[in-house]
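Enquirer: Okay, predicted coordinates and the sequence, questions at the end:
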Amino acid sequence: MERRSFVRSAGLAGVLAAGVAPAVHAQATIRWRLSSAFPKALDTIYGAADTFAKSISDMSGGKFQISVHPNGELVGGFNQVDALQNGTVEMSHTAPYYYFGKDPTFALGCAIPFGLNSRQMSAWMVEGNGLKLMREFYANYNIINFVGGNTGAQMGGWWRKEIKSLADIKGLKFRTGGFSGVIFNRLGGVAQSIPGGEIYQALEKGTIDAAEWVGPYDDEKLGFNKVAPFYGYPGFWEGGPQLDFYINTKAYNALPAEYKAMIEAASLEAATVMQARYDARNPAALKKLVAGGTKLFRFPKDMLDAAFKESMATYAELSDKNPAWKKIYGDYANFRRDSNLWFRFAEAGFDDFMQQQKL
């Protein structure tokens, strides 16, 4: 069916009111397994999969059951695409840029340095060409994708010392990955790829000098403030990272039309709830961190300028040698240009004034 048509005409409440539930009662019970790329302890990001599975069960009258499995229980966090391709699981909840090593184009479905913010990303995916273009790309991997949430703009990580100029980056070991690692290396740093569960120990022991994850709510849970006192911002490499629900194409095509419609509706609900939770919980967590001694600092302008320059050069180089990247990034970049023009006057103008007020 045409994307958005089901949700627009019915909405989540309308799914039941329109008679979908009675229709699916005649269907045989279907059971899927969903592998999350995230640990269960991170209730915001992992919780999107739970929200999705519950909505599917409710809308189907219990006939479509999806069990959710945390990172490592069925599939490792960075192995979701392989597991989907070979049919180990029917679906996954993951961050597309985790598969940057297979093809940098994956990152365009999630976040790239100096890319789209969360609202712009949603607009490109749902109303622009994003979903269409990414699905064409994912078809090569036997995957169809649906929006799976967004953290909003992320923080710039935890540092053992404050970064005051671009020169301070030289030689620093920074836990990050994907495009941010590429750009950090081009700035003279040393990017380190370390699983989330090993970051704390690496920081504590001094094996790395800094590490990034998401933002205050998740970072406090992981305890990074206990081993690195400086908290940088903004996370320019993740202005609006989108997660996806990846589904094995064969499994998806075998579903009846009603269940496909439910997947679309449930994914949009889960995406909305996930970002709302981050936006609601991050402020209190940041206050608590600062009250506990965390020192906030803004990345210096010469570092941001250099990172921007290296990012644009990287994208141009990829466009010269990667046809998939060139096709999708061209559309993405045009959307970013036009969207930033609009946000500059409306959103940014309003935010700039409001954030200077004493409320």
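Expert: All right, it came through fine.
Enquirer: okay, CA-based contacts and neighbour counts for the rest of this
Expert: OK.
Enquirer: May I see the buried residues of the host helix or strand of A123?
Expert: Using DSSP states H and E, A123 sits in helix 118-126. Neighbour-count burial for helix 118-126 flags 118, 120-126 (criterion: 16 or more other Cα atoms under 10 Å).
Enquirer: Distance-wise, check L133 relative to Y329.
Expert: Counting by Cα to Cα, to the nearest Å, the gap from L133 to Y329 is 10 Å.
Enquirer: Let me fix that, I meant to ask about G189.
Expert: Using Cα to Cα, one obtains 26 Å as the distance from G189 to Y329.
Enquirer: Comparison target, given below:
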Amino acid sequence: MDRRHVLAGAAASAVLAAPALSQGLVRWRMATTWPKSLDTLYGSAEALCRRVTQLSEGKFTIQCFAGGEIVPALQSFDAVQTGSVECSHILSSNFLGKDINFAFDGGLPFGLNMRQQTAWVHEGGGLNLLRDLYKKYNCVNFLAGNVGVQMGGFFRREIRTVEDLSGLKMRIGGFGGRILAKFGGVPQVLAASDIYSALERGTIDATEWVGPYDDEKLGFHRIARFYYSPGWWEGSAAITAIANTAAWESLSDVNKALFETACNEQNTLMMAKYDARNPDALRRIVGAGTQLRIFPRPMMEAMYRSSFEEFETLASQNADFKKLYEAWLPFLDNSNAWFRVAEYTLDSFRLTSRIPGR
């Protein structure tokens, strides 16, 4: 065989070997709904992606994008549904216009706290019910974080009675907007990057986002002087990673396990980051002149009654809501009964008692 045949054979072998070298490599994109400035939410999505790469030794990588980089923030769900991107990182409560039942995933007013939501999803049958829901939208869902109980938001004026909500234009996501509207409020859904300018221009009178650490970064305290608590519209706000069904089904069992493991890890670590950073952020916000307020109890009671009345109404009109509600409500009731025995009893004592010597 002459030299030309040897070189030709080597070249052919190299061409044939190239696909083999790429076999088993998976490249995904994650379109998040968060700006990069939020190292809790966007940072958690980035950490999830890095963890998948690490655990797979580079064989499964996910490139993370901030809201607006490849898809507008509030179109990220649609992008996964259509297969434009493989996955996203969302608060499903922002997509109730697509399906009101996503509230059982993101969080309902006066509903499950972070621990209860995790328990309902993983041990109370919630995951299978939510998977059935997301399947209708060509997606597979994974619990991937939680921000805990949120603050009630920044307001330009004080809220003393339920009547003060009439005409109030408020950026509020999720189910809470439906309840606010019943009392004359005007709910607005805005991406994080659009809230500050809307508040500054007076397009909205109030806004909620998450809590002190994120809210300080977004600068709301520089415009609105009253900071209210609690964010009653979600017992906790669960963060969801969604994957396109076809993309998910194309993964090996090992890669599926890696993705789920990374999601479960972030469900713990996101909450840890918020709990560690919110206290100091709240002190800084109040130190800068913000006035901390608690929503009046009569208003909270009115919101509570209205929320459960709305649940019952929707259950009578929406078969999917009824199915989810009839599974969720007994779990809430049973879990609350247990939390009152130990958690609440100890917390109500220790949180109202001064540490000796402090």
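Expert: The structure has been received and is ready for your questions. Computed from a predicted structure; not experimentally measured.
Enquirer: hang on, the earlier thing: so how much does the helix holding A123 of the first structure differ from the second structure once superposed?
Expert: Superposed on the second structure, helix 118-126 of the first structure shows a mean distance of 0.7 Å to its aligned residues (mean Cα distance after the TM-score superposition for the first structure).
Enquirer: Figure out how far that helix is from the centre of its chain.
Expert: Relative to its parent chain, helix 118-126 of the first structure has a centroid offset of 12 Å by Cα atoms, centre = their mean, to the nearest Å.
Enquirer: okay, and it goes to which residues in the second structure?
Expert: Using TM-score structural alignment, helix 118-126 of the first structure lines up with residues 114-122 of the second structure.
Enquirer: just stretch 252-264 of the first structure next, same as before
Expert: Using TM-score structural alignment, the residues of the second structure aligned to stretch 252-264 of the first structure are 248-260.
Enquirer: What lies in contact with the matching stretch?
Expert: For stretch 248-260 of the second structure, the surrounding residues in contact (Cα atoms under 8 Å, 6 or more residues apart in numbering) are 52, 55-56, 60, 140, 142.
Enquirer: need the helices for the second structure, in chain order.
Expert: Here the second structure has its helices, by DSSP state H, at 3-22, 41-55, 76-82, 103-106, 114-123, 126-135, 176-182, 192-201, 212-218, 245-249, 253-287, 297-317, 319-341, 343-350.
Enquirer: Please name whichever of those is nearest to G231 of the second structure.
Expert: helix 176-182 (9.1 Å; Cα to Cα).
Enquirer: Give me the mean deviation of the closest one from the first structure.
Expert: Helix 176-182 of the second structure differs from its equivalent in the first structure by a mean of 0.6 Å after superposition (mean Cα distance after the TM-score superposition for the first structure).
Enquirer: Quick one: list the elements packing against that helix.
Expert: When contacts are defined as 3 or more Cα pairs under 8 Å, 6 or more residues apart in numbering; DSSP states H and E, helix 176-182 of the second structure packs onto strand 186-188, helix 297-317.
Enquirer: Quick one: neighbours of the aligned residue in the second structure for R336 of the first structure, just the number.
Expert: When the second structure is aligned by TM-score structural alignment, R336 of the first structure is paired with L332. The number of residues packed near L332 of the second structure is 17, by other Cα atoms under 10 Å.
Enquirer: Aligned to G189 of the first structure, what sits in the second structure?
Expert: By TM-score structural alignment, G189 of the first structure lines up with G185.
Enquirer: distance of that match from E158 of the second structure?
Expert: Separation of G185 of the second structure from E158 of the second structure (Cα to Cα) stands at 14 Å.
Enquirer: Neighbour count: these two, which is higher?
Expert: Neighbour comparison, G185 of the second structure and E158: the larger count goes to G185, with 20 against 15 (by other Cα under 10 Å).
Enquirer: got the contact list for that one?
Expert: Applying Cα under 8 Å, 6+ apart to G185 of the second structure gives the contacts 165-170.
Enquirer: I'd like to know which of those are part of strands.
Expert: Residues of those located in strands (DSSP state E): 169-170.
Enquirer: Would you mind listing which of the contacts of G185 of the second structure are buried?
Expert: Of these, these count as buried by 16+ other Cα under 10 Å: 165, 168-170.
Enquirer: In contact with the alignment partner in the second structure of A306 of the first structure, which residues?
Expert: Taking TM-score structural alignment, the alignment pairs A306 of the first structure with A302 from the second structure. Listed by Cα under 8 Å, 6+ apart, the contact set of A302 of the second structure reads V162.
Enquirer: Could you measure from A302 of the second structure over to T161 of the second structure?
Expert: Distance, A302 of the second structure to T161 of the second structure, by Cα to Cα: 10 Å.
Enquirer: now swap in R340 of the second structure and tell me
Expert: Note on R340 of the second structure: its distance to T161 of the second structure, by Cα to Cα, is 29 Å.
Enquirer: Kindly report the same for E310 of the second structure.
Expert: Distance of E310 of the second structure to T161 of the second structure, given as Cα to Cα: 21 Å.
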